[in-house]
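Visitor: this is the structure alone, sequence omitted:
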């Protein structure tokens, strides 16, 4: 076991409804391979020795295994069955983490995260306990309350991405909390403990592929790289 072990939990529980597809979005093809394979490859390129845990709906695991055989995808990873919600899926993934150190939680359909972004998030989480990747807003925003709305200062807000990295013991403690509707990501769960969330810089190319437009943009990004 390494002195500073690193683990990535890649959560891939999409259904494909917003993608207008019968095939779950993590299995849609990008440059000839399922999106999820591209995502796993990003973390493997960053650290081939890290522990990789993929969380999938139970009824999709056999299909994923077929895809791995079909594409001769041999990057080592553990597959865990998810739950009814993202909170439950991450909790199941955490139960499979065998070491301490730092754990990253990442969306299975963010296949363009760079090694630099991953490295910085792990580094900050190792030093400070938490690290959540984010980017500044590019567009103007307005706050809507009922039938009224008003402009707000966009510099006071950040768009949150993944990976979100935490010291393993802290993240496991947070996921012992009862699930709440306000838990939209891992940072909101850890924050419930009263823990400070540190933000690290992400990238506008670190997109989450959820709509047909996203998939078109993903093809452009892949050709660029």
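Guide: Yep, that arrived. Since the structure is predicted, the reported quantities are computational estimates derived from the model, not experimental observations. Numbers count the residues shown, from 1 in each chain.
Visitor: all contacts plus neighbour counts: C-alpha atoms, from now on.
Guide: OK.
Visitor: now do the contacts for the residue nearest to residue 82 when sequence neighbours are not counted.
Guide: The shortest distance from residue 82 to any non-neighbouring residue, by C-alpha to C-alpha, 6 or more residues apart in numbering, is to residue 89 (4.1 Å). Residue 89 makes contact with 11, 55, 81, 82, 83 under the criterion C-alpha atoms under 8 Å, 6 or more residues apart in numbering.
Visitor: surely the third one touches residue 92?
Guide: Yes - assessed by C-alpha atoms under 8 Å, residue 81 is found in contact with residue 92 at 7.2 Å.
Visitor: which residues do those two both contact?
Guide: By C-alpha under 8 Å, 6+ apart, the residues touching both residue 81 and residue 92 are residue 55.
Visitor: adding secondary structure, neighbour count and distance to residue 201, write the contacts of residue 89 out as CSV.
Guide: Output for the contacts of residue 89, formatted as CSV (DSSP: H, G, I helix; E, B strand; the rest coil; neighbours: other C-alpha atoms under 10 Å; distance: C-alpha to C-alpha, whole Å):
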residue, secondary structure, neighbour count, distance to residue 201
11, strand, 24, 21
55, strand, 27, 25
81, strand, 18, 31
82, coil, 25, 29
83, coil, 18, 30
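Visitor: put this beside the first:
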């Protein structure tokens, strides 16, 4: 099988959480979020080269946390950049020469299912990319610059998650482009090359933990009471 890697991006300051500690280090059900996320990827395939992208100024704090929680799962630290785009590019630059497939994942999405990770690698190996998405449940409206709103057919839209998995050769080429405001995720960087992305089914509980309300929901999911688990 192709050599796999995973880049977990966690360079944010967590300002929306409102606390003194960045969100990625907060515990959910007794374990810091990042450790939960790393553990899922390791559980999906222990041979995956795990790269954790953090602000360099937080390396020591992370190492202290690992010692405190006796977290010994193998992974490498890479310094993040001034934006998510730059952080991902730094992670790509750190890939080993034999890596053929790479999953790029938000470090604060600890509830991704192993099955999603596994499928993302399988599909990306065949097609070049695999972007996890979920269907919308709510009705949606488009609002123009004048404040007028218009009904949109929700069946034509998807909510985008991570992991977003790619053939290494292609995504590294895509990230040689100059950073643009429309690069809201890795799929848009890939598409900038003129390539079509392949969508796969994500899982609804794969939330991005950003706010205190998200933390409450994360505790609920971790408790095993979520109907989706």
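Guide: Noted; the coordinates are in hand. As the structure is a prediction and not an experimental result, all values here were calculated from the model.
Visitor: just checking, what packs against the longest helix belonging to the second structure?
Guide: Scanning the second structure for the longest helix, with DSSP state H as the assignment, gives helix 114-127. Counting contacts by 3 or more C-alpha pairs under 8 Å, 6 or more residues apart in numbering; DSSP states H and E, helix 114-127 of the second structure is packed against helix 33-44, strand 101-106, strand 129-135, strand 158-167, strand 199-201.
Visitor: columns mean neighbour count and distance to residue 61 of the second structure on top of those, output as a markdown table?
Guide: Below are those laid out as a markdown table (neighbours: other C-alpha atoms under 10 Å; distance: least, C-alpha to C-alpha, whole Å):
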| stretch | mean neighbour count | distance to residue 61 of the second structure |
| --- | --- | --- |
| helix 33-44 | 20 | 13 |
| strand 101-106 | 25 | 19 |
| strand 129-135 | 23 | 31 |
| strand 158-167 | 23 | 26 |
| strand 199-201 | 18 | 35 |
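Visitor: compare the ones you listed and give me the one nearest residue 72 of the second structure.
Guide: Comparing these by their distance to residue 72 of the second structure (C-alpha to C-alpha), the top pick is helix 33-44, with 9.8 Å.
Visitor: what stretch of the first structure does that closest one fall on?
Guide: The aligned range for helix 33-44 of the second structure in the first structure is 35-46, by TM-score structural alignment.
Visitor: run the chain-centre distance for that stretch.
Guide: 12 Å (C-alpha atoms, centre = their mean, to the nearest Å).
Visitor: how far apart are that stretch and its match in the second structure?
Guide: For stretch 35-46 of the first structure, the mean deviation from the second structure after alignment is 0.3 Å (mean C-alpha distance after the TM-score superposition for the first structure).
Visitor: tell me how far the most centrally placed residue in the first structure lies from residue 32 of the first structure.
Guide: When C-alpha atoms, centre = their mean is applied to the first structure, the residue found nearest the centroid is residue 106 (1.8 Å). Separation of residue 106 of the first structure from residue 32 of the first structure (C-alpha to C-alpha, to the nearest Å): 22 Å.
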